[in-house]
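[1] only geometry, no sequence info:
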């Protein structure tokens, strides 16, 4: 039995951290008259609408009864909201247009097994939308111009094999993007005589972080991001007739992030850069007072997540490490900020812990931007350093082409509240930190990418943060793979591990990617390994944890969604079967109504309840008892290891 972790902080209920938020995802109608947001209706997240300034009059606009709304967006006519919907996490999204007056919902993509996305909305065509969907060809979605009121649809571009399109405000398809077998990215434009003609190319090392923007200006230019000739991705203005590029903004630490543009002229007004923290920088002096006001408002890192057509009102989303997200209306004329809501008001007095950005040096000198959170009060004498060594969770992000960021993180808060230090590491291949960093992960799954994680753990041990005998590894998607890979590669490094929807066999992972990812298959092959070559196939097999199952020496918990289109259930099934064949115990929880992760709060809470008991047994942390119906209210099927949870 492990040493028990003590802390004076009261236990934060799992339901308060992982249940439905009271509200989230606020947006303002283009005309500024209405506010929408997601909120629970009979326990399921739905779109609500209210007059601006009267949120107490909010009423539901959608009526989902099982699975919450995954995404929504205002149509430019201010009379409809476009709402996404899939079935049990299968990611075959349909787009529905909901009339805000009548509540009538029309499926704009009424096809079987279709995956649809909103491709373009425009002030110039407020009653229409460009949708992309793959009804014709599952691999390559076409573009359709759709009347939002009637649903009448006309194909405007048939996709011959491209990864994406760029569309201007008059709904002209100006460019297409394609990835070549060598990993390079080509931008093409339509030519009446020759079809699609290449006019811009990014080398393989630049392709992941470079590309054209959908900001086609009346003067014949657009914006692009490019790392060509430099390490981080910079913002340029591209002359479409000559190809001339003019540098607008760059940062040597990180790629240019979000870009705020004028909605008519498409001139860039400001950009953001996220190294340790996310910060906006003005390009147009007219927005400098707005940035100054919002930076001084003490709301944490912020983003303008919705704007009116006249750009006088912004919906601001805030993100602070010890305050779950809030939303505000920012009036640019009055320079005033009106809070719309706190997403989780029940956590207002909870003992949330501060997050500390840290830069950890990998063994080859690469700088790893990381985030450490410690149990409340454990570092009272020296912030960021506990008074004694703690059990620690290495929490690995998914992707791997994503990144960890500063701000409120429910997993950090949950686990630190239970007595653990939590460390999240932007290992090589993480995005936003330049092309050298992202490309350093090529062919390095379960090698240098794992070394980065090991180096971060060793840093925490050397700094007297982590007890080396009580370190766990946990993550979802790529983070789940990293858990399996590191526990088989380094059998005694971790006391236990939690794999959530992680691939175990890279060969079968690549063989079963969703059909709509076919256009980016070369990215996977260049980064992970090419199964069409003998060396590539050998690499994939060598880096697949399923083939190393007999090396596993510590306890493992696996969670999987049965409808996952990205990491199929077979990935977890294979690993469990391999472990059973070697007589190695494993706990395996399957959710038949989930996909790539656990979207339904009942399921997420159930899996986290199981995880909490699992971690407490192996690391000695605190655990909230499992409620009488906490598992039964979910769809959890404990296929292996049920006896270990009693």
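    Ah, there it is. It should be emphasised that the depicted structure is a prediction, and the values quoted were computed from it without experimental measurement.
[2] Could you use CA atoms for every contact and neighbour count after this?
    Fine.
[3] I figured residue 26 hits residue 318, correct?
    No - under the criterion of Cα atoms under 8 Å, residue 26 is not in contact with residue 318, lying 11.3 Å apart.
[4] Work out the gap between the host helix or strand of residue 206 and the centre of the chain.
    Element membership for residue 206 (DSSP states H and E) is helix 204-207. The gap between where helix 204-207 is centred and where its chain is centred comes out at 22 Å by Cα atoms, centre = their mean, to the nearest Å.
[5] on that earlier part again, anything in contact with each of residue 26 and residue 318?
    The contact sets of residue 26 and residue 318 overlap at residue 327 (Cα atoms under 8 Å, 6 or more residues apart in numbering).
[6] Comparison target below:
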């Protein structure tokens, strides 16, 4: 079955784009949304139904206090705070069964560099009774010390997959790393079955150096993925004899014709996988565990996108599949669910509405996650008997959707003919509403071997649009999710064709009349930061300024590192993956020098904003320090900021707000209205 890719629903009602009242300017526009409303921590952040659908667990804080775990009995609307901490926030949580929940913790008030605790793990009944600590929350130096009976050391972590939800057991992982303090390279990952009432645990026998695990539909370990050098092997725990047997092996970094990724087990025991089967796009298939063959025909295949999604099941039936094209959508195999989806969509036609079901429904409620490009994610309960909605909460309560900008999926041609998907966000009243030649921020995603975006509300792009900037976010070659050819076209193209794709996107926006050619800034984080700097080198006449946060400044530094700080990239990736994907430090030495922002720093004369985290292990601080020292020798217009407690991105609201306030002022000076006024 191959459903057509969905298109984001159009908002209904209201005046047409660009409409203005006659006979006057009309009322003044509302003031821009405060910056903190985009980048503060949400008061409401998650919700999930109990297996029987009678209770709703919610993570929530009141008046910017600590995140707490709350359980609501839906029949009576009774509310109970079941877990809260004076010095920490509730983190991940899930239902163990209808009576019991499990949760870990975090600390939203400190950055990674100041963390005092590991996540820990706790269990509690839905009425707050029988609270028990299962895993320590002490620092790394205490990870091998057990301080109480049946409490696991701190280096144990909750598995996100739900178990059978019919017992008191859950599964946790125990990563084993080398190094004196156990903070070195990952060697393998143990899986343990843990009883949330007694605290007793049992380690699952693994077939080798495990890196990943998959539970079956009954919540039992069934798939183990091991890694030996560059070979990834998939093992199946055969219930017939309780023995592991190999079902596939291929290159972990480069893939191959027969490569697949296990996705999930259906209630009937069928294994579903994603695979291209020698074609360009990944699709959803079944995998025959007897013949070890992938099904010839896919269950779901998309014309323009790799399949990325999940199965939707109850405990005894496969109901549908959720997938991502330009937006998220659901194909229902179950007629009742298809009718239910149609009713919900009719009531909320301007949003994507994702229906989440309890495993064994004994009540009429389903949970709906609803969002659009203008509407941040919000949760609602829907009563299938009455057809009524009951709002639960929104992740950004102060955001007014009517004041947000429209986002559009667009495609343009690169200079060599390759089609580049991109996301375009234009301010209200912008290019499609009558205004032309807007200042443009070319926002480059990190990775780079990931998909950058999808049709939904984004804090960064909406904030920039609220300040009057058009935002273009290209899915340049090398991005995943758009087929093998698009992905492979980016191999060894850092600073080369990947860079051309970005410049071609900016020129497309100029040709379309969207962008003012004299007011374009390139910006991005991680790989996006690297691309920002190389953009200033390669296309100096195109970009008036650049913003790089936590960006790579020299490809060779990824390999050689620095005595002061170790990167968290594995030696296996650096040996087997990076040379093929990015470049070999010996064979491609000349190319890596030519595409090094550090080596080309003297050519960058535009204004640059640089921001780094002091405890970043993905792109350690020395990337930024070496570059800013080289840049300041020739460029007087450099702004430099280091967030001492941050790692690879900004975890604290105060730092997000500080950084984006710097971005706002920087853009205003160089491509904003201040620049436009100076040029008149």
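    Structure's in. What do you need? A quick note: this is a predicted structure, and the numbers were derived from the prediction, not measured.
[7] The next helix-or-strand element following the helix holding residue 206 of structure 1 corresponds to what range in structure 2?
    Where DSSP H and E defines the elements, the next helix or strand beyond helix 204-207 of structure 1 is strand 211-212. The aligned range for strand 211-212 of structure 1 in structure 2 is 261-262, by TM-score structural alignment.
[8] List the contacts of that stretch.
    Identification of contacts with stretch 261-262 of structure 2 by Cα under 8 Å, 6+ apart yields 214, 271-275.
[9] Can you tell me which of those residues has the most neighbours?
    Highest neighbour count within these: residue 275, with 27 neighbours (other Cα atoms under 10 Å).
[10] that older thread, how much does the match of strand 211-212 of structure 1 stray from structure 1?
    Compared with structure 1 after the fit, stretch 261-262 of structure 2 shows a mean deviation of 0.7 Å (mean Cα distance after the TM-score superposition for structure 1).
[11] Could you tell me how far the equivalent of residue 434 of structure 1 over in structure 2 is located from residue 359 of structure 2?
    In structure 2, the residue matched to residue 434 of structure 1 (TM-score structural alignment) is residue 483. Going from residue 483 of structure 2 to residue 359 of structure 2 by Cα to Cα, to the nearest Å gives 33 Å.
[12] now residue 343 of structure 2
    According to Cα to Cα, residue 343 of structure 2 and residue 359 of structure 2 sit 21 Å apart.
[13] about what we covered before: for the match of residue 434 of structure 1, give me its contacts.
    Residue 483 of structure 2 sits next to 280-282, 304-306 when contact means Cα under 8 Å, 6+ apart.
[14] Highest neighbour count among the residues you listed?
    residue 282 (26 neighbours).
[15] I'd assumed residue 188 was in contact with residue 196 of structure 1.
    Yes - assessed by Cα under 8 Å, residue 196 of structure 1 is found in contact with residue 188 at 5.8 Å.
[16] contacting residues for the equivalent of residue 663 of structure 2 over in structure 1?
    Matched by TM-score structural alignment, residue 663 of structure 2 corresponds to residue 611 in structure 1. If you count contacts by Cα under 8 Å, 6+ apart, residue 611 of structure 1 has them with 498, 557.
[17] Would you agree residue 611 of structure 1 falls within a helix?
    Yes - membership of residue 611 of structure 1 in a helix is supported by DSSP: H, G, I helix; E, B strand; the rest coil.
[18] Could you measure from it over to residue 595 of structure 1?
    Residue 611 of structure 1 is 19 Å from residue 595 of structure 1, where distance means Cα to Cα.
[19] before we move on, what about residue 165 of structure 1?
    27 Å.
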